[in-house]
Structures are given as structure tokens and as C-alpha cells.
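Asker: Need a 3D model of the sequence below.
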Amino acid sequence: MDYSHVRGVDPEIADALEGEEDRQRNTLAMIASENHVSEAVLQAQGSALTNKYAEGYPGSRYYAGCEYADEVEELAIERAKELWGAEHVNVQPHSGTQANMGVYLAVLDPGDKILSLELSHGGHLSHGHPANFTGQTYEVEQYHVDPDTGYIDYDALAEQAEEFDPDIIVSGYSAYPRVVEWERIQDVAESVDAYHLADIAHITGLVAAGVHPSPVGIADFVTGSTHKTIRAGRGGIIMTTEEHADDVDKAIFPGAQGGPLMHNVAGKAVGFKEALEPEFEEYAERTVANAKTLAETFEEAGIEVVSGGTDNHLVLADLRPSHPDTTGKDVEAALEEAGIVLNANTVPGETRSAFNPSGIRAGTPGLTTRGFDEAAVREVGELIVRVVDNYDDEETIESVAERVQELCDEHPLYE
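Answerer: Model prediction:
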């Protein structure tokens, strides 16, 4: 990409930008929340819309000169409605966390009760962790996956909801590899007169493509990120019914944010248009097939996969049974040196610190975007296993790094 204008003003930043682009081209992105957007999305996000304030909503702005900002936001909204089948969409949240904040502000008061999945079992900070605004503002109790199966125990969730009497139940997760049974959680929410927020941050693209069941039309609110499996402009989204539309919109602006990042909204609109093309469904299907292949590769090598496999784009591996003295951070660091970038992650029943946990989380969205098929992903899985088995052996890491570079060259990014 051309950073010549940046270089003329700020060579240090130009070096960093070029370095980051080179890093992405020559490493394999397997952090489950990351992906590679198209050059069209990149161009939209770097557009002159970054100069424009557009506080308010299309047709009702607080500043003049919003003709094209309105057009962009309206297109993003209409495309999102078509993708997910939602009655009302707000595309202004700066992130998935701020989308969740918008829902909480719309229907909760400080001190109200949230029931959500614990972070170490696959939940998210914005679902009620004490270090997050949710844990500091609301009363939070958390449910868990069954430690033996790795699946959500819906019966236990129902019992807990009956005892806790929450005001809102949060479903949708950041490290849960199985299909979420939205209807069962909605039934639980209705039984205790609670709202249901389904956070599909990780699986927005899989839901849009129909390869994961959709909570839209089931849950009261659906939030998500727009830059993960959907490959659109970086940010968040809220989908709800007309009943809650005004409350959600007011909670985002002026409640939680000022002016929207219109260049990011443009990136969302472009990415949504790409996701409406038939090829996107093929991409989503391959993403899931690749993740299943990765899970099988780990299992065949004796590395335990939480829940025994995956139904979506991510694989969560527990290193303790096969490598009791190896931590997730050991593996993360060694793999990064070899050119494979994933993250250490807590696992159900975690016995170590969240800063140095017992598991690793790997995703296939980025590899699939680069054109990796199941055979190529199986080879990547085998390379990961080699590093897990020999994370402190430099010869192994060098050998894996050489093959990773060849795979990057075979599957170029931004040709």
C-alpha cells in the first residue's frame, strides 16, 4: 500500500505502518477475533469521511453538510437489515463492547442484575467482568459450561436464573466453540421476566451466511462486531425490534457516544455489501470446515479440544492433559516466533492465572480469507502441534517458520 504521504510527514509512523503490513503478509493470523478486510473496505475506512462530524442520525443531524454521511449510514443500515433480517439496526457503535453498553443503558438502571457466562468459560469482559464497566455498574452473576463436556448446561442456567432473578441474560461468547441454542436461553429469560441480549461479536458473519443459527427475531437485542467473521469496517452493531429502537438509539447517541466514526461506518457498508454476495456464504462454510479440520488435527495429536470439537470458527485447546507443564503463553510466544499468531486463553476449570493460562485459542477466519482449504489448514495444525511439543526448541521453531513463510507466499495477502 502507498504510505508516501505519511512518510513525507512522519517517517516513524510510515515505518510502523509498513512494518505492520509486512507482518500481516508474512505471518498467519489465527487470533479468532481477527480477519483481513478487502482493499475496498480499507479504502473506505481511510476516506475523507474521517473529517466529517455527523452527530445524530440520518435526516436528523446536529451539523450541516451531512448529505453523504446520511447516504453512507442509510446504506449500511439497509444492508445490515438484509443480511440479518433485523427490524431496526444501529451501525454507530465504535465496538462490540460499546454496542453492549448501548443495550445496557437502554434498558437497565445501575444496580440491576446481569446473568452472563464467566470469562474463563468463554464469556466476554463486557458481559460483567469486575474490571469492566458492567461489573462496576451492575450486579452480576455468571453461569458456566459443564466442565466435563465443555457445553453450556442450559438446565443449570435455568435454575440459576430462577434463583438470581436477573434483569437481563447475556448469551453469545468469545471462546465458546459450539452452536448456541438461542431459543432455550430466550425461554429462560421469559420465565424470569428478563431481557435477552445475544452478543454475536465473533459469529456475525457465520450468522449472516446461515451457517450458524440466528438469534435475530428471538432475542430482544442482538449485538456484534463488524470486523471479525463479517470482514467489514471495524466497529459494532445493535439489532433490535421497533419496540426498543428509540431507547437503543438514544443510548448510543447521546448516551454513550458523540459523533459516529463515519469512515468506519463506510467500511461497514462496503463489507456488508460484500457479504451479500453468494461467495460470502462459501467463505463462511469453508471457515467452519477449516476450524473442524483444525480441531481434528489437534485431537489426533493428543491435544485435548474443549467440548471435543467445534461448530464455528474457533478451536479452544486445553494443554493440561497432554502437556501439563506447558502454559498457553509458552506456546503463544513460540508460535509467534514461528510466524503463527494466536492467543493464550483460559479454559473451563482453569487452574492458572488469566495472564498465563492453560489453553490456546485458534481461529480460521483469516486463513480462510487468504484461501486456505482444509488440506492447508491441516498442515498448519500439524505445524502448531510441532511447536506445542517443542516450544523451547529453536531448531523446531526455525523449521516451522520456514514452512510458514512458504505458506504465506503460496496464499498472498493484498497482492
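Asker: Only C-alpha atoms from now on, for both contacts and neighbour counts.
Answerer: Fine.
Asker: Shouldn't residue 360 be within a strand?
Answerer: Yes: when DSSP: H, G, I helix; E, B strand; the rest coil is applied, residue 360 is found to be in a strand.
Asker: Pull the number of nearby residues for it.
Answerer: 24 (other CA atoms under 10 Å).
Asker: Okay, it and residue 303: tell me how far apart.
Answerer: As for residue 360, its distance to residue 303 is 11 Å (criterion: CA to CA, to the nearest Å).
Asker: again, but for residue 17
Answerer: 36 Å.
Asker: Please identify every residue contacting each of residue 360 and residue 303.
Answerer: Residues touching both residue 360 and residue 303 (CA atoms under 8 Å, 6 or more residues apart in numbering) are 317, 318, 319.
Asker: another one to check against the first:
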Amino acid sequence: METEKILSSIAAFDPQLYNYFQDELQKQKYALSLMPEENYTSPLSAYLEGSILSNTSMTHHDEEAPAGLESITVSRVNKLYGSEHASIRTSNIAAASRVVFYSLLKKGDTVLSLDNRKKDHCNSESLQFNFVKFSIDPHEQRIKLDQVEKLANEHKPKIIIFSPVNYPRIVDYKHLSDIAKSVGAYMWFDICQNAGLVAAKEIPSPVPYADVVTFSTHDSLQGPQGCVILCRKKMAKSIDNTVITTGHFALKKNILAALAIVFKEAATEKYGQYCHQVILNAKSLQKGLEEEGLEILCGGTDTNLVLLNLTKLQMSCNKACSALRLAGIMTKPTVLTTAEDKITFDILRLSSLILTTRGLKEAEMYTIGHMIGIVLKNHNNPEKLDEIRQDITDIAIQYPLFSDEWLAAKAILNPVYSGGNLSLPHELAAERKKAVLKKILGFIKK
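Answerer: The predicted structure follows:
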């Protein structure tokens, strides 16, 4: 059934749900999101997730031939990342993290973790550990591995976790791994929104230096909600058994197929071009922000992530987020801890993933950096925020939610958010976009 007919049927049968759907569609189309944990799903993956495969499932009791769907998917993951073993049954990063904890640790063991990452996933009596934090130096704004080594020697952790959710720079993975080995600890890298950049070889891979690697599949990989656990072969049996005993014994075939297709897409030249653009866009966003006099933490970015420090503006991250939301820009507010407990930073975590998926390039990202600065400097001016909101809409309307530029296969069914369904004529939207860019350039020159 065609998309329009499906929507018409929903509108007639369930107007309340249809109105919610339309409201969400408008929000996504006419705003610009820099949220780091989100992305738009590959059209091929989205189609498979909603296909007839959603009618069937499989459990760990099912016999899987080498050509079976789970085997195909696991094989693609291992080939993509050069890993020895992969589990794809967990549905989210919290569940995957608990699997790793149950598999490798005992109650009371010491965990050395960047910013205490994963501590929030230990919410049961059997998952109580002694967490020790390492973090960025608040003055140099970098992770100092000599300090990590000092903490490891002092506390003798059973596992070291590096999860750079709030860290946009590349670290020496081998050095971290060597620190773990020196104290007899496992080394766990959670590569979160960097998973796509690693797959595309735009940034180094931690897999050769890791005992465990985890990542979600719905953000940088543009797939369905899911999570992957990579591990060394010697740990495979323990990880797989824990996956089953913690309740992840069934898989819907539509999710498996949706995962399989994104792992195949991630190996294509098109996806590599997308990931390259992600980094270019992050650097252009940073440049626009800095030209507005805003401070970027950690000296910049090597990935999709730009950390906007709000300290000099004397503004809380939540207040800044609210002002930007009114202007049509979606961001992630965070209070960033450091190696010195008394020093924290209110920041906005800005990611180039979503806007790159939509097709924006360096010029637009540079402009958006300036627009963010203008909003924050005028956060108490409703009229100015309304004006910027219209400018943001004029930019957003130019782009689909998933640009045809990144499609590995061209002859596909267009989802409802494709480039072919923009509601304004392309020529009119292009003229409005030019006017917005001209206006912003005027602001910049003042």
C-alpha cells in the first residue's frame, strides 16, 4: 500500500494518533536537530523493520544455518569491525551493559570508568560495584592517560571503561589497553555515536585493543533500535549465555533484517562519504560558534561531537537548551564533570550526525554555529527568537530527513520523510534559504 493511502487510512480510523504523527513530522521537518543520541533511519532499514518480517520471530532454540538471518547479520558485523565475536540480541545500551557486567564481574568489584559511565546501568542488588572515576583535566581539557594509569595502579580495577559520550577527541587506545593489562583488568570501549566513524575508518578503531566493545545501532549507523556487543572469542560463550539468561532469547526477524541491511550499507562508499562529511560538518559548526565568541571544550573535535561551554555566558545548560528550542534548534544539555570534583562545566553536546543525514554541508553548519551564538546572546528577546525560528524553518524546509545523496541503492520505496515529499516548491525554498544565509552573513559582519 502506498504511503499516502496508509496515512489516509490512519487519519480516518484514528484521528488522534494521526494528528500526533503529523505534529511529530512537522517538528522533525521544520526544526534542526543537533541531538547526539538520535538519527534518521536508513530508508531500506525502515522498510524492512515495517515489513512482513515483523510477523515472525526466532529464539535461541531455533536452528540457525550459516545462511540464516542471525548468522548473516553477525557475519556482517564481524567483517565490518574486524571483531572475533558479536552478539546482536540486546535492544539497548543499558541492557548490553548489564550483560557485560554480569559476564565479567562479581559484586563489589572495582570499575574504573570515564565520568562514571555505566554506573547508572547498575541498578540491582547483584550489580553493585565500586566505581572510580577518571575524567578530563579541567585546565587542559584533555584526558591525561598518566592520571588514568595512576588511578589503575592505586585501585586495581577489574575492568576499565572508556565511553566518550562527552569527549570529542581521539585517545591512544593501545595505551589504555596496556594500562588495563598491567593491572589485570578487562578493557571495555563503548564507542556510542562513534560506531559509524569507526566502521568507515574515519577515526581509529579500538577493536584490536579491546576485550569488549559496545555500541547502539540507531544513531550513527542509521539503523533500528538495537545494540551490539563485540568481544574476544574466549569470552564469547560467557557473553552469549548471559544474553540468554538476562531475557534476550527472542528476536523479531524484521529487526534482524533491518540490522543486516545497515551493516551492509555501512561498508559502502556512500556511507564512507557520509561519515567524512559528518566530521567536516562538526568542524564547520565549531568554526561558526567560535566566531561568535563562544568557547569550545577540549580544543575542538575529531568526531561528530562539539562541546559548547556555557561558562563565560553564565548560563545554565537547561536555559540555553530552552532558548534554542524556541528558535527551532534541538540540543542536548549536560553538566560535564571533570577530574576535579569541584569543577564542572555547563555545556551543550552538539552533534553533526542528524543534519549530515539530512544533507547539510559545511556552509550551512557554519551558519548554524553563528545562529546558535545569536540565540544565546538574545535568549531574553522573544522577538529575536521568533525571527531566528523563521530563519531556521527556511533552512530546514530545504532538506529531507534522509538525503538521497547517501542512499546506497537508488531504486527504493520512498519513506514519508523522503526528499520527494517536501511541501514547498524547491525553487521557492531555495530563494528563502539564500535570503536567510544573506541575513546571517549580515549579522556576522556587524
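Asker: hang on, the earlier thing: so which of the shared contacts of residue 360 and residue 303 of structure 1 are in strands?
Answerer: Counting by DSSP state E, those place 317, 318 in strands.
Asker: mind putting the shared contacts of residue 360 and residue 303 of structure 1 in TSV, neighbour count and distance to residue 235 of structure 1 included?
Answerer: Converted to TSV, these look like this (neighbours: other CA atoms under 10 Å; distance: CA to CA, whole Å):
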residue	neighbour count	distance to residue 235 of structure 1
317	26	28
318	25	30
319	23	33
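Asker: For the shared contacts of residue 360 and residue 303 of structure 1, give me TSV that also has distance to residue 100 of structure 1.
Answerer: Formatted as TSV, those follow (distance: CA to CA, whole Å):
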residue	distance to residue 100 of structure 1
317	28
318	29
319	32
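Asker: from the shared contacts of residue 360 and residue 303 of structure 1, which is closest to residue 233 of structure 1?
Answerer: Checking those against residue 233 of structure 1 with CA to CA, the nearest one is residue 317 at 29.5 Å.
Asker: Quick one: residues in contact with stretch 149-163 of structure 2.
Answerer: 105, 109-114, 117, 132, 134, 179-180, 183-192.
Asker: now do 7 Å
Answerer: Stretch 149-163 of structure 2 is contacted by residues 109-114, 117, 179-180, 183-191 when judged by CA atoms under 7 Å, 6 or more residues apart in numbering.
Asker: what does residue 442 of structure 2 align to in structure 1?
Answerer: When structure 1 is aligned by TM-score structural alignment, residue 442 of structure 2 is left unaligned.
Asker: What is the burial count for residue 285 of structure 2?
Answerer: Per other CA under 10 Å, the neighbour tally for residue 285 of structure 2 reads 27.
Asker: meant to ask about residue 22 of structure 2
Answerer: Neighbours of residue 22 of structure 2 under the rule other CA under 10 Å: 13.
Asker: ok so, going back, return a ChimeraX selection command for the buried portion of the contacts of stretch 149-163 of structure 2.
Answerer: The buried residues among the contacts of stretch 149-163 of structure 2 can be selected in ChimeraX (16 or more other CA atoms under 10 Å) with this line:
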select :109,110,111,112,113,114,117,179,180,183,185,186,187,188,189,190,191
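Asker: Would you mind measuring from residue 241 of structure 2 to residue 103 of structure 2?
Answerer: Per CA to CA, residue 241 of structure 2 is found 9 Å from residue 103 of structure 2.
Asker: if you skip the residues just before and after it, what's nearest to residue 293 of structure 2?
Answerer: Spatial nearest neighbour of residue 293 of structure 2, chain neighbours left out: residue 373 (7.9 Å); criterion: CA to CA, 6 or more residues apart in numbering.
Asker: what about the one you found, which SS state?
Answerer: Recorded secondary structure, residue 373 of structure 2: helix (three-state DSSP).
Asker: Can you tell me the residue that sits opposite it in structure 1?
Answerer: Per TM-score structural alignment, residue 373 of structure 2 is aligned with residue 385.
Asker: re the thing from before, which among the shared contacts of residue 360 and residue 303 of structure 1 gets closest to residue 180 of structure 1?
Answerer: For those, the residue nearest residue 180 of structure 1 by CA to CA is residue 317; the value is 19.1 Å.
Asker: Stretch 147-160 of structure 2 aligns to what range in structure 1?
Answerer: Using TM-score structural alignment, stretch 147-160 of structure 2 pairs with 156-169 in structure 1.
Asker: Pull out the buried positions in the matching stretch.
Answerer: Buried, per 16+ other CA under 10 Å, within stretch 156-169 of structure 1: 157, 158, 160, 161, 164, 165, 166, 167, 168, 169.
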